[in-house]
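Visitor: Below is the structure, and that's it, no one-letter string:
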């Protein structure tokens, strides 16, 4: 490609890097700067930022942060808070809940970690979610029903996510759940001081308001057969969850006062469990074990209880009386053990620190090897041993250290080492390993029209289940339209859509019928632009990090409690950002892989080849353009592009 419209006097360029017989590496610098023509000129490449690539729900994080910070403007008649909320909830209908409890793998992947500290993505999500609840924002119902019906089995995050996405596509959805209330692990597996029930209820109701029907206290396989479900509906989504806990794999673990974390938390969230005993030992190391330990610390113990009021009996389903309410509540000694060292535990770092501040003893590098029982069969202690645990080739290896055994006295032992699926009545789906086999579209293998998602595939994060539900809903939609289930993209996320943005702003354009070079005079949709979001995550090495000064993170306030203050304190600890803080935090986003209108390329271009697009034609992602008659391929624009949006890739 030449820098002049007259190509008659320009010698042809040879792009072969080596000639026959060459054995030395040579620089292309001479050719690149040869007279008035260049091998490489700037192109505009949209990539997925690592925050989105790390988000199990595939949120368009960069997109809603750019809205909050003011880069992308909302349409007329809508404020930025609502616009950002609607962009966020294209992937995740639970921003207020997830903004509180998601361990935020997006923040671990954030490129801002290379400057000073990650962007507080979770805190901005929290702010937007609370704004939507407080202002009663509703989802927009589809204009036209599809005439198709779908049964969603399980009202946890996966089922609710699938139901939400399917309802938006116009399908009639009926949601079945064996419990009295929806929410799954969000309600029954996480304590209310982490997921306030009014917030959870509001976000669930917003989904139901799309016209979703519910059948509560109805277990498929018991109250209604799977055959009847298949006969009554055009497709099925299985969001069964994994709400059966795993017992400790040691001798004596069948003692009545050895219980699972899921049973413990369900009894607490049901309002039945009101005290736990004097000495509690929790075995785990993940966020669930922290939840159990902090709940136990708040419940404490009472001195005189009836046999029927023992915690294990209440957890087992016996009816609780009012004795705990009338008694003086006293503190409980809570110990949490993990096979991993404390700094290597899977639980969120801040949750571990707050548990310790509340007086919970955390002992890392300890493995359970037995339960000590008295003559009645009740557990009196957990026997542990020092160990070294590590992951080798994806498998856990534990090496116990002989001679380091000890007993931790216990009135109640809680196992938080994993979850299991209850397949009663649905044995046909069990793959023999306690899970359901599925393809990349989350369709059950060998069962067209039957899809699956959430912990029934593999117990993981709530956000992961939400992502499963959304992808499965796409598959169900295609199935109902008799379309083939196409291969999912390598990077399966919601991404900024420049063409949609241009249409929203009323810009007319024509589609290029074939790949084009040097399109600065073309009417094709986007000048030398390629959206690689479905296949490429941009790293910090492709950014101009020198553009970003140190800016301290805007942190949410967390109420820290002492051991005494934690007793009987069930108030929420995490406080949302103020509006100004949320905006300031969003401005720390480096908009990796998409222009954020800094003007560097325009200012530093020595040929004045890069220019701003006229306001009548510009929009987010289409802020600058290049005149290729002036460009000499010096790549300064790419060097100073903070976001890596400009790459040197165009050439003959």
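Guide: The structure has been received and is ready for your questions. What you are looking at is a predicted structure, and each value in this text was computed from that prediction instead of being measured.

Visitor: from here on, contacts and neighbour counts on C-alpha atoms
Guide: OK.

Visitor: all helices of the stretch 101-250 of the chain, in order?
Guide: In the stretch 101-250 of the chain, the helices defined using DSSP state H, counting those that start in this stretch lie at 105-109, 121-134, 157-168, 185-188, 197-208, 226-232.

Visitor: Just list what the longest strand seen in the chain packs against, helices and strands only.
Guide: If you go by DSSP state E, the chain has its longest strand at strand 379-392. If you count contacts as 3 or more CA pairs under 8 Å, 6 or more residues apart in numbering; DSSP states H and E, strand 379-392 packs onto strand 366-373, strand 395-400, strand 406-409, strand 412-415.

Visitor: Please compare the first structure with the one that follows:
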């Protein structure tokens, strides 16, 4: 069917709800229901409203099952997907149409169904919610409200199609759908536990008594007013008018977004000029408010419509897209504050524009409700996020006393600097594993996959949370002999990949590791028993992280190793270069002791220049861990620069007494540049430190936390500057400008004719170090055309047999954890076996893990971080959670310990949202095993999947690896994996409601 979703009959929806709720106590993948408390009921439009929140007119109110899922999680106000005269196949929607990784963008507008189909979906949902309220004890059968959304002009709204929709939603008693739903419930009433015949007959046919008017950008104010008057006078509807952020004016919007880091978002001024103007809006709203009052109806505004911006980097397949989410919140709230002040709080405001758990209490406390959401539901946790929001609204008053303009203004102003809304300084990291999602058992821990040494993160997090630090240290030390160093300064790719990034912030994995080291190290060290070392000897050149780790893995496995270090102490760059404000020497000492605890020999002040001599001494294997020892050089037209590592070494050796003058300029944008600048700030005599980089902060390679620390230390960031020459204490720089972004999102720079001068007594270049090429060449080691060591990628053995290269000396400056990875690879090659075990004692209790899904919780203490871990290795299901239509399902399949993901083709409109949050470099709606409604749909798709051809006999047609197979449930099919056949059999036997 491609991107065409098929509505389910009411009977199928009822079977699905009842079977899933009966077996799993979940409904459409929502595992924890919200149960209303009458003491928190509100009144709106003369009707009861159990919570003031719900889904906005968008992907979450397009199909009946979407509305049901939202209700089960806590929604009670539903702004139905907009209907208009252009519908169905006539509606042009480019696909994919949603991107919600951070702030959200979409290029959809009204329902993709035909208007009569949309009407049927809403009536079916009305009955389903009424039934569920009583049957499952969720609240009153009339404790929720549906709000129509119609557009986009008066002619279309008056058309027979849309007019009939409005009339039918106001009173559905004469519709076939209303009668068929009612009749189905009556015919099955004996199967229900709590719903009675009287309950069914009491379900009101008056579904909607309110409407939200949505008009296109550029709609004249006279047209907006005419439509509103029609809806109030002719239809007698409580009416909200959806307003645009453009009312704030171009300069306000541009300045606000720029302040918050959204300077890359492009939009023209024409929308602000064409849309409704503030000076026209106020008198119009006052007239409509008076009209509604005279008719004893309620009138208000819906804030806000999504914000139109330009497609610049192929975000979506359209020329223009609509922004929503956290970047829209300060604009929407600023408009709310302004209108509230204008109307002395009397104007009712329905809010939508970046509302979520973090702000829902403050929004409703300001008297702004109902509140509808979309972006937060498009992220992992999905509909389940509504439960936490609904519970939060219980903390505020329930009666409408007007909007508090001061509170709204405070919310708007505070949001500009609030980390929940600001854009991160850096580009978002790529959170995709470079793998295709498998058809079966796709559950994986992204944190562990991202870790170069595949640390058993979820295991030691669990042990840490239990206070079992010694046992946690055993897990950590199995693969990581430098827990203090990596617990302090690791680049933490694991945290970059953590699914909690899509909630609020990653689990503090690095901090938890350091806690385990601090609390478990001493006891763990007592358990280490040094065995006898035997076998062939290995010489390790270099006593930094890579060399220490290699010695650890070799001696731990019983093979002798000798570290040959040219300086007088071990620790390499970490010991000699990284400033003590990053990591203390005592901490480094603990890791050195651990690495030597199995008996490695150490020779300090020993420089090796000839590998042949080591062979003659009896070393059969040599590991080169000498680091990237060739200093990086920045050549200026005039003047000299100091090497960053040389400066940092002097800084530590002289206790901050390096003679570099009062003004210092640091060139570079990586972590070493940040260390250098921060050390320079602390150097005695220095008054001013500037950090110069060719691009902006967003494109600096340094970790964001290092950037922030440098900024806190007072380092002046001089962006878009390229150093040219140092003359008389002034660094002359060419001014650069950003060019268009490439496919990766990185923007090139071009030089302008402008120059600027920066005070600089000393210029320090942090431009990267090089590998010791001369040493390699002298010892007969082959280099690649790029000047790197030629190695076997699986063993890291060089062109000289028995000689291995690891760490910074192999690929250039890297991270400590990458050095550990290399060391273990080389050690395992020498040992001829694995040097570390895998641990997996993560929780497999689904109820416990599902209890964490959809719950936003800020970073806690390191000991409690385990409670924030989502247990992705046992339960991921991001694709199921973020799908508005429930087109990705988690099935319990006998024979598997974990749920299996099934994609349901007929429910999918290919919005693409699941692609954004699948940890694999895949799109589940294209790449997961798929259930098709019929043989024709299967043949028209490239997806691997199946269609049941005879439910009674259990026969099916299955597509796998490009071939078609016929089969029968419970029987083997040659060339088709048993697991896929198990999924087919399970659908037929246990999930028959999927088959209609």
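Guide: Alright, I've got the coordinates. What you are looking at is a predicted structure, and each value in this text was computed from that prediction instead of being measured.

Visitor: TM value for the aligned chains?
Guide: Here the TM-score for the pair of chains, by TM-score structural alignment, normalised by the length of the first structure, is 0.62; 455 aligned residues with a CA RMSD of 4.0 Å.

Visitor: Quick check: which of the helices of the stretch 101-250 of the first structure has the most neighbours on average?
Guide: helix 157-168 (a mean of 29; mean count of other CA atoms under 10 Å).

Visitor: now it: which residue numbers in the second structure?
Guide: Using TM-score structural alignment, helix 157-168 of the first structure lines up with residues 545-556 of the second structure.

Visitor: Residue 563 is in contact with residue 357 of the first structure, correct?
Guide: Yes - with contact defined as CA atoms under 8 Å, residue 357 of the first structure and residue 563 form a contacting pair (7.1 Å).

Visitor: Just want to know which of those two has more residues nearby.
Guide: It is residue 563, of residue 357 of the first structure and residue 563, that has more neighbours when counted by other CA atoms under 10 Å, with 18 against 15.

Visitor: The more buried one: what's it in contact with?
Guide: 297, 331, 357-360 (CA atoms under 8 Å, 6 or more residues apart in numbering).

Visitor: Quick one: neighbours of the counterpart of residue 766 of the second structure in the first structure, just the number.
Guide: Following TM-score structural alignment, the counterpart assigned to residue 766 of the second structure within the first structure is residue 416. Residue 416 of the first structure: 28 surrounding residues under other CA under 10 Å.

Visitor: same check, this time on residue 769 of the second structure
Guide: Count around residue 769 of the second structure with other CA under 10 Å applied: 20.

Visitor: Now for it: which residues touch it?
Guide: 628-632, 812-813.

Visitor: Can you give me the end-to-end span of stretch 297-313 of the first structure?
Guide: 19 Å (CA to CA, to the nearest Å).

Visitor: Could you find the closest non-adjacent residue to residue 285 of the first structure?
Guide: Closest residue in space to residue 285 of the first structure, ignoring its immediate chain neighbours: residue 338 at 4.9 Å, by CA to CA, 6 or more residues apart in numbering.

Visitor: counterpart of the one you found in the second structure?
Guide: For residue 338 of the first structure, the residue aligned by TM-score structural alignment is residue 693.

Visitor: Can you get me a residue count around its match?
Guide: Residue 693 of the second structure, neighbours per other CA under 10 Å, totals 24.

Visitor: now it: how far from residue 735 of the second structure?
Guide: 10 Å.

Visitor: Would you check how far apart residue 832 of the second structure and residue 824 of the second structure are?
Guide: 12 Å.

Visitor: The two - which one has more neighbours?
Guide: residue 824 (27 against 9).

Visitor: Put the buried members of the contacts of residue 563 of the first structure into a ChimeraX selection.
Guide: The following ChimeraX line selects those of the contacts of residue 563 of the first structure that are buried, judged by 16 or more other CA atoms under 10 Å:
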select :297,331,358,359,360
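
Visitor: farthest-separated two in the contacts of residue 563 of the first structure?
Guide: By the measure CA to CA, 331 and 357 form the most distant pair in the contacts of residue 563 of the first structure, at 14.4 Å.

Visitor: would you turn the helices and strands packed on strand 379-392 of the first structure into TSV with mean neighbour count and distance to residue 123 of the first structure?
Guide: Formatted as TSV, these follow (neighbours: other CA atoms under 10 Å; distance: least, CA to CA, whole Å):
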stretch	mean neighbour count	distance to residue 123 of the first structure
strand 366-373	21	34
strand 395-400	13	33
strand 406-409	16	38
strand 412-415	27	31
